[in-house]
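Engineer: Predicted model follows, preceded by the sequence.
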Amino acid sequence: MKKTVSSLKAMKQKEKIVMITAYDALFANLFRDADILLVGDSLNMSFGGAKDTLSASLEQMIYHTKAVCNGAPDTFVVCDMPFGTYTDEQIALQNCIKVYQETNAGAVKIEGGVEKAHIIKALTTNSIAVMGHIGLMPQFVRSEGGYKIKGKDEANIAKLILDAKAIEEAGAFAIVIEGVKPEAAKAITQAVQIPTIGIGAGSDTDGQVLVWSDMFGLNTEFKPKFVRTYLDGATLFQNGLKEYMKNVKDGSFPDENEVY
């Protein structure tokens, strides 16, 4: 059964939430049994070859969200709002309405804590479901001078808890916690009544999310410490290509059963 905002919130402390990225209809269909499919702006890095997520556009995100919704119509889909599309309440509302009108996404995701709470409030009061995102925030990579792990001291943990509570109060139904120390993620999770979904944040969150090309071993250039590889995808694809090339060159493909 397709998850809803209400059913996902009800999973807190009862059942772990499974979220995985998806960017097209083909893989969305393969991943349709997950609780949530996230159309992440990570697509710009994973499949666009960019150095960070900042150049992803709203048009890109809508295109890929449409595709994912088509491939997995019975799975809850979240669209990552790209950099620069929610700088104030009016712009955020305009862009998120566009996402809702042009896709079947169940929610949008926005990076930021206390400073973005008023924007989340503007969206949720206008019937747009929002997933928050705190901790290491990829859209802040240039302003922070790199990817910085958070929750290393009590002051920062307290700040993260304030961020989480502000997001919850603004009406968000869930929060992604990325790149924080496990003890910080645990404290945040215990401080709010909505589910937390971790990535590089330990096991005490209410769920987990990974980028699918990382977890299935397709990224041969870099593997983040927090990623567990569930499939040696790169080797499987490379071996398949070698076999195809061999069959084409020796004339064994196509055979008599593979022609009209």
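Structural biologist: In hand now; what should we look at?
Engineer: For the rest of this, base every contact and every neighbour count on C-alpha atoms.
Structural biologist: Noted.
Engineer: Give me the distance from whichever strand or helix holds Lys165 to the chain's centre.
Structural biologist: Using DSSP states H and E, Lys165 falls within helix 154-170. Offset of helix 154-170 from its chain centre (C-alpha atoms, centre = their mean, to the nearest Å): 20 Å.
Engineer: Does anything pack onto the following helix or strand past that helix? Which helices or strands?
Structural biologist: Scanning forward in sequence from helix 154-170 by DSSP H and E, the next helix or strand is strand 174-178. The contact analysis (3 or more C-alpha pairs under 8 Å, 6 or more residues apart in numbering; DSSP states H and E) places strand 174-178 against strand 130-135, helix 154-170, strand 196-199.
Engineer: Second structure follows, compare the two:
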Amino acid sequence: MSKHSEIKKITVNHFAKMKQENEKITCLTAYDYTSAMILDEAGIELVLVGDSLGVVMNGYENTIPVTLDEVIYHTKAVKRGLKRSFLVLDMPFGTYHESEEKALTNCIRAIKESGAEAVKIEGGAEKAPLVKKLVNSGINVMGHIGLMPQSIHTMGGFKVQGRDGVEKYIEDAKALEEAGIFSLVLEGLVADVATSVTKAVDIPTIGIGAGKGCDGQILVFHDVFGLFDDFIPKFVKRYADAKTELVKAAQDYIGDVKSSVFPDDKHSYLR
């Protein structure tokens, strides 16, 4: 049982305390009201409306086409389904790259319209000045280094990071921590590098494909529950095979309708 299981509402302050107490932080993505309710009831501490919605919800090839309007729309729906979990919104590609002023405007809009309690942005030390500006403006920021999906074109695709050493990632993490992030996603990092980064900072790290040495873990909703099988990353562990169950249920429904088994008297209004 979690030490924090009785907390009625998770706030940004709880994550630092969880790291201090060596309690792992559980995070998953969600994109709609129903899935948000499920995760909240289950006890997930942090829910991220990731730009991964572009792939698993909208069928894009990658996350690059996702717009701020799309993320806000989905976050508003998720917000309605949460009572306890902390809610983070993923700022899409292009919404914080043009200038710090434009980034601040977009982040303020995202928070005000969606109800999210924090934003997530990708990038290392070069994003520290922006992070500081956002934090000083009253916006909670989650960082993200390692494999950065919004930079796949410049990174040459989805490639594991950190095999060339740990120094750069520690420098990035410390710069972002000093700028004021409350937590840091480590994606696609070799496990020992992610562990070293985690030990080098006081803020909690959230791993995805970064080994068990991180302070918490996050995965995509559709991957965890077996709803999406276009591709399955090595780091994904499936906890259900919901797609197979849903296909079977749909086929049973088709059979019942075709054979006039459904609707029967039990599922009809009678005089």
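Structural biologist: Received the coordinates, thanks. This one's a predicted model, so the numbers in the text were calculated from it and none came from an experiment.
Engineer: still on that earlier bit, closest one to Gly84 of structure 1 among the helices and strands packed on strand 174-178 of structure 1?
Structural biologist: strand 130-135 (15.3 Å; C-alpha to C-alpha).
Engineer: tell me the angle that closest one makes with strand 174-178.
Structural biologist: Orientation of strand 130-135 of structure 1 against strand 174-178 (axes from the mean of the first three to the mean of the last three C-alpha atoms, to 10 degrees) gives an angle of 20 degrees.
Engineer: Give me the contacts around strand 130-135 of structure 1.
Structural biologist: With contact meaning C-alpha atoms under 8 Å, 6 or more residues apart in numbering, strand 130-135 of structure 1 is reached by 78, 107-113, 120, 123-124, 149-151, 160, 163-164, 167, 171-180.
Engineer: corresponding residue for Asn44 of structure 1 in structure 2?
Structural biologist: Aligned by TM-score structural alignment, Asn44 of structure 1 pairs with Gly54 of structure 2.
Engineer: what does stretch 189-209 of structure 2 rub up against?
Structural biologist: Residues contacting stretch 189-209 of structure 2 (C-alpha under 8 Å, 6+ apart): 15-16, 19, 25, 146-147, 160-163, 165-166, 169-170, 173-174, 177, 181-188, 210-219, 234-236.
Engineer: Can you say which of the residues you listed are buried?
Structural biologist: 15-16, 19, 25, 146-147, 161-162, 166, 169-170, 173-174, 177, 181-188, 210-219 (16 or more other C-alpha atoms under 10 Å).
Engineer: wait, what's in contact with the equivalent of Leu26 of structure 1 over in structure 2?
Structural biologist: Aligned by TM-score structural alignment, Leu26 of structure 1 pairs with Thr34 of structure 2. Thr34 of structure 2 makes contacts with 78, 81, as judged by C-alpha under 8 Å, 6+ apart.
Engineer: number of nearby residues for Pro233 of structure 2?
Structural biologist: Using other C-alpha atoms under 10 Å, Pro233 of structure 2 is surrounded by 9 other residues.
Engineer: any idea what it aligns with in structure 1?
Structural biologist: Per TM-score structural alignment, Pro233 of structure 2 is aligned with Pro224.
Engineer: quick one: secondary structure of that match?
Structural biologist: coil (DSSP: H, G, I helix; E, B strand; the rest coil).
Engineer: what does Gln208 of structure 1 give?
Structural biologist: Under three-state DSSP, Gln208 of structure 1 comes out as strand.
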